[in-house]
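A.B. asks: Generate coordinates for the sequence data below:
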Amino acid sequence: MIDLSHYLSNYLPILIFLGIALGLSSAFVILPILVSRLTGSYKPDADKLSEYECGFPAFEEPRSQFDVRFYLVAILFIIFDLEAAFLFPWAVSLKETGWAGWLTMMVFLAELVIGFAYAWKKGALDWE
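C.D. replies: A predicted model of the protein is given here:
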């Protein structure tokens, strides 16, 4: 018969960590709600609902849709930013990877330039 308690005891620290994480995340969500209910800060009135960022009433519906170009520029920024982040570990390990690593990164950069040229040609980077 196999003694499973030895194997299961190895997972005890992970279970304790998950329990503490669940407890803390629940506390960070529930405690502010309870404190605001007890202090009365959840009751809206005219002063709380007034404009406080720019000082004048909003002239558009706040849930209006953004132009798709905002999302496209954001996605392109994330893509090129993450791809640029791959250059740092490559540059550090270039001595160990040798010519194979250099050639692989040049193929990667060529694909990046092709993608950039395609986005530029399609007008994704143009702003009106």
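A.B. asks: CA atoms for contacts and neighbours, from now on please.
C.D. replies: OK.
A.B. asks: What residues sit buried inside the helix or strand that contains Asp81?
C.D. replies: Using DSSP states H and E, the element containing Asp81 is helix 68-85. Across helix 68-85, burial judged by 16 or more other Cα atoms under 10 Å covers Leu76.
A.B. asks: so what does it touch, helix or strand wise?
C.D. replies: Using 3 or more Cα pairs under 8 Å, 6 or more residues apart in numbering; DSSP states H and E, no helix or strand is in contact with helix 68-85.
A.B. asks: center of the chain - which residue?
C.D. replies: Per Cα atoms, centre = their mean, the C-alpha nearest to the average position across the chain is that of Ile78, at 9.6 Å.
A.B. asks: From Tyr71, how far off is that one?
C.D. replies: 11 Å (Cα to Cα, to the nearest Å).
A.B. asks: likewise Ser41?
C.D. replies: Computed with Cα to Cα, the distance linking Ser41 and Tyr71 is 35 Å.
A.B. asks: Over to Gly23?
C.D. replies: 36 Å.
A.B. asks: just Ala58 next, same as before
C.D. replies: Ala58 sits 22 Å away from Tyr71, going by Cα to Cα.
A.B. asks: by how many degrees do the helix or strand containing Leu112 and helix 68-85 diverge?
C.D. replies: For Leu112, the host element (DSSP H and E) is helix 94-121. When axes from the mean of the first three to the mean of the last three Cα atoms, to 10 degrees is applied, the directions of helix 94-121 and helix 68-85 differ by 160 degrees.
A.B. asks: next up, for comparison:
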Amino acid sequence: MASVAAGYLPILLFLAVALALSVAFVVLPMIVGRLTGATNPYADKLSEYECGFPAFEDSRAQFDVRFYLVAILFIIFDLEAAFLFPWAVSLGWIGIAGWAAMMVFLIELTLGFVYAWKKGALEWE
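C.D. replies: Next up, the predicted model:
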């Protein structure tokens, strides 16, 4: 019975370290903020700080769909890069089946890029 409990010791240590880090990085700054008065709101703290001037439109305004298409294009090329490097390293081991699977993947990505191009995602007014 003791050997079974000893097998769980690394898991319990991992959980204890994770809990300690969570408290240190989440709860402790909140407590320090309360004690130092950082939560005292006033007009300067509540003002805009991203761009330096007050917003002139409603923050719930709809974005143009082209922003989302550009984001999708970014994800497409990010995935392509993330999959091409390990594939290129292991190409000698995976053989012709791995090469064919990557070609299918690249064709799908190319079709997605062509579709976005035809929809006008790369053209701005």
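A.B. asks: circling back to that earlier point, go ahead and name everything in contact with the helix holding Asp81 of the first structure.
C.D. replies: With contacts defined as Cα atoms under 8 Å, 6 or more residues apart in numbering, helix 68-85 of the first structure is touched by Leu112, Ala124, Leu125.
A.B. asks: Now do the contacts for the last one.
C.D. replies: Each residue near Leu125 of the first structure by Cα under 8 Å, 6+ apart is listed here: Val73, Ala119.
A.B. asks: sorry, back to before: so where is the helix holding Asp81 of the first structure in the second structure?
C.D. replies: Helix 68-85 of the first structure corresponds to residues 65-82 in the second structure, going by TM-score structural alignment.
A.B. asks: So Glu53 of the first structure, which state does it fall into?
C.D. replies: Using DSSP: H, G, I helix; E, B strand; the rest coil as the criterion, the local structure at Glu53 of the first structure reads coil.
A.B. asks: can you count the residues close to it?
C.D. replies: When counting by other Cα atoms under 10 Å, one arrives at 7 neighbours for Glu53 of the first structure.
A.B. asks: Looking at the alignment, what corresponds to Asp45 of the first structure in the second structure?
C.D. replies: By TM-score structural alignment, Asp45 of the first structure lines up with Tyr42.
A.B. asks: what about its match, how many neighbours?
C.D. replies: 8.
A.B. asks: Likewise for Cys54 of the first structure?
C.D. replies: 7.
A.B. asks: ok, so what distance separates the nearest residue to Ala121 of the second structure once chain neighbours are set aside from Gly112 of the second structure?
C.D. replies: Closest residue in space to Ala121 of the second structure, ignoring its immediate chain neighbours: Arg66 at 5.3 Å, by Cα to Cα, 6 or more residues apart in numbering. Separation of Arg66 of the second structure from Gly112 of the second structure (Cα to Cα): 15 Å.
A.B. asks: Also Val70 of the second structure?
C.D. replies: Counting by Cα to Cα, the gap from Val70 of the second structure to Gly112 of the second structure is 12 Å.
A.B. asks: where's Ser26 of the first structure, which helix or strand?
C.D. replies: helix 12-39.
A.B. asks: And that helix against the second structure, how far off on average?
C.D. replies: Aligned to the second structure and superposed, helix 12-39 of the first structure gives a mean residue distance of 1.4 Å (mean Cα distance after the TM-score superposition for the first structure).
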